[in-house]
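**Student:** next one to model:
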Amino acid sequence: ESAVDEVSKWLEEMITAADGAAKGGTGGNSEKIGDAGDNNNGAVADENSVKEIAKGIKGIVAAAGKAFGKDGKDGDALKDVETVAAENEANKDAGKLFAGANGNAGAAVGDIAKAAAAVTAVSGEQILKAIVDAAGDADQAGKKAAEAKNPIAAAIGANAADNAAAFGKDEMKKSDKIAAAIVLRGVAKDGKFAVANANDDKKASVKSAV
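**Tutor:** Model prediction:
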């Protein structure tokens, strides 16, 4: 079971328990995390959905911190989680999964492998910390992969008429941020991943990768 699967289960439980996050969640949508669109196109995630989930998770982490004797403020419950090295940019091509509905090329097999590598490189706690940190970031407007600076902006995405592109900003090239964006797009309303010439086999490979 991957770290993203683990965190996705945690998030679904949190969404049920927290009013704020529940407003942003899938509402019982049966589609699994890792759903891919058709004809090379992804689908941007609902902006309010992504933001409400991230905000709700931040609040729950803060509450958990208090429960375990930590301050609980601004993600202090995760302050001891190991950070991912800044120079770890090997999986930035996973950004191609985040192309929008107007793109004309999605992620190829090698790019999907990069997403899988990012997911397996980090722990569930590291993914949660990346989400909590992004929830405190002022710049949360949806951006295409080449321009996104945090997992919230990347998960929301943009419907730019561009080919799929790698994550371009240093802030989004690290595996914890990539995995966090995958979780948020997968759990939020409407979000789908972009896969080049998507067929059932390739769609299945996305689901297995994340």
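**Student:** please make it C-alpha for all contacts and neighbour counts, starting now.
**Tutor:** Will do.
**Student:** residues contacting the nearest residue to residue 191 once chain neighbours are set aside?
**Tutor:** Using CA to CA, 6 or more residues apart in numbering and skipping residues adjacent in sequence, the residue nearest residue 191 is residue 45, 3.8 Å away. Each residue near residue 45 by CA atoms under 8 Å, 6 or more residues apart in numbering is listed here: 155, 156, 157, 185, 188, 189, 190, 191, 192.
**Student:** of the residues you listed, closest to residue 10?
**Tutor:** Proximity of the contacts of residue 45 to residue 10 (CA to CA) peaks at residue 188, which lies at 14.0 Å.
**Student:** tally up the residues packed near that closest one, please.
**Tutor:** Number of residues near residue 188 (other CA atoms under 10 Å) recorded here: 29.
**Student:** could you identify the longest helix within the protein?
**Tutor:** helix 47-67 (DSSP state H).
**Student:** what's the most centrally placed residue in the chain in contact with, if anything?
**Tutor:** Nearest to the geometric centre of the chain sits residue 181, at 1.7 Å (CA atoms, centre = their mean). Going by CA under 8 Å, 6+ apart, residue 181 touches 150, 151, 152, 154, 155.
**Student:** I'd like to know how far the residue of the chain most remote from its centre sits from residue 57.
**Tutor:** Computed with CA atoms, centre = their mean, the maximum C-alpha offset from the centroid of the chain is found at residue 69, amounting to 28.9 Å. Residue 69 sits 18 Å away from residue 57, going by CA to CA, to the nearest Å.
**Student:** let's see this one next, to set against the first:
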Amino acid sequence: KGTVKNAVDMTKAAAVAASAASAATGNAAIGDVVNGNDGAAKGGDAASVNGIAKGIKGIVDAAEKADAKEGKLNVAGAAGAEGNEAAGKLFVKKNAGDHGGEAGDAGRAAAAVAAVSGEQILKAIVDAAKDGGDKQGKKAEDAENPIDAAIGSTGADDNAAEAFATMKKDDQIAAAMVLRGMAKDGQFALKDAAHDNH
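**Tutor:** Alright, predicted model coming up:
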């Protein structure tokens, strides 16, 4: 009975994640990178980002219940390493002008993703979603978790291109990259010169 229930729970959680991610389908590429003068880069749609994160958490939770040993995420390694905070500049929601990250900032984002495993990224998403509440989004400098970072800044902060100040760990940065890349409207901003070489 427990096995069946866990399977049902996993299916429900997968449906939640799939539904949230499906909103991202359309003409825009996943993980779209926009040029600094081509209009505003969009943060991930809040409902989409939250839905994806909660769906992933549900899948992982159900898997862990199904098998207390094999279902646990293997997160050994340097997930807590820092040094790639400049990746936050790609998360700017610029309104005008040449805003966004430089080529080196894009390199930091790639380094953060390369430094961690898929399971470490999943755990960072699960940890961010564990309170069950919807996140509203924050600018990179103020973001404390991958969900807020993926949604991004709002209002007067739209033009701020800043490094992550609190959310510095590679697994968190990589998780934010994944969530924004999968979400509806999720885009990354690069300055013109950096975008031309993308």
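**Student:** how about residue 68 of structure 2, what's its partner in structure 1?
**Tutor:** Residue 68 of structure 2 maps onto residue 70 in structure 1, with residues paired by TM-score structural alignment.
**Student:** that match contacts residue 76, correct?
**Tutor:** Yes - with contacts counted by CA atoms under 8 Å, residue 70 of structure 1 reaches residue 76, the gap being 6.8 Å.
**Student:** give me the more crowded residue out of these two.
**Tutor:** The neighbour count for residue 70 of structure 1 versus residue 76, taken as other CA under 10 Å, is higher for residue 76 (19 against 16).
**Student:** quick check: that one is in a helix.
**Tutor:** Yes - counting by DSSP: H, G, I helix; E, B strand; the rest coil, residue 76 of structure 1 is found in a helix.
**Student:** how is the equivalent of residue 173 of structure 1 over in structure 2 assigned, secondary-structure-wise?
**Tutor:** Aligning on TM-score structural alignment places residue 173 of structure 1 opposite residue 168 in structure 2. Following three-state DSSP, the label given to residue 168 of structure 2 is coil.
**Student:** swap in residue 84 of structure 1?
**Tutor:** Counting by three-state DSSP, the backbone at residue 84 of structure 1 sits in coil.
**Student:** just give me the neighbour total for it.
**Tutor:** So residue 84 of structure 1, with other CA under 10 Å, has 14 neighbours.
**Student:** list the contacts for it?
**Tutor:** Contacts of residue 84 of structure 1 (CA under 8 Å, 6+ apart): 122, 174, 175, 176.
**Student:** give me that answer again for 7 Å
**Tutor:** 174, 176 (CA atoms under 7 Å, 6 or more residues apart in numbering).
**Student:** quote the end-to-end distance of stretch 101-109 of structure 1.
**Tutor:** Stretch 101-109 of structure 1: ends 19 Å apart by CA to CA.
**Student:** now what about it, what contacts it?
**Tutor:** Contacting residues not belonging to stretch 101-109 of structure 1 are listed as 40-43, 96-97, 99, 159-164, 194-196 [CA under 7 Å, 6+ apart].
**Student:** considering the contacts of residue 181 of structure 1, which possesses the most neighbours?
**Tutor:** residue 155 (37 neighbours).
**Student:** where does residue 132 of structure 1 land in three-state SS?
**Tutor:** helix.
**Student:** which residue lines up with it in structure 2?
**Tutor:** For residue 132 of structure 1, the residue aligned by TM-score structural alignment is residue 126.
**Student:** apart from its neighbours in sequence, what residue is nearest its match?
**Tutor:** Leaving aside its sequence neighbours, residue 126 of structure 2 sits nearest to residue 57 (CA to CA, 6+ apart; 4.8 Å).
**Student:** my guess is the one you found meets residue 128, correct?
**Tutor:** No - under the criterion of CA atoms under 7 Å, residue 57 of structure 2 makes no contact with residue 128, lying 9.1 Å away.
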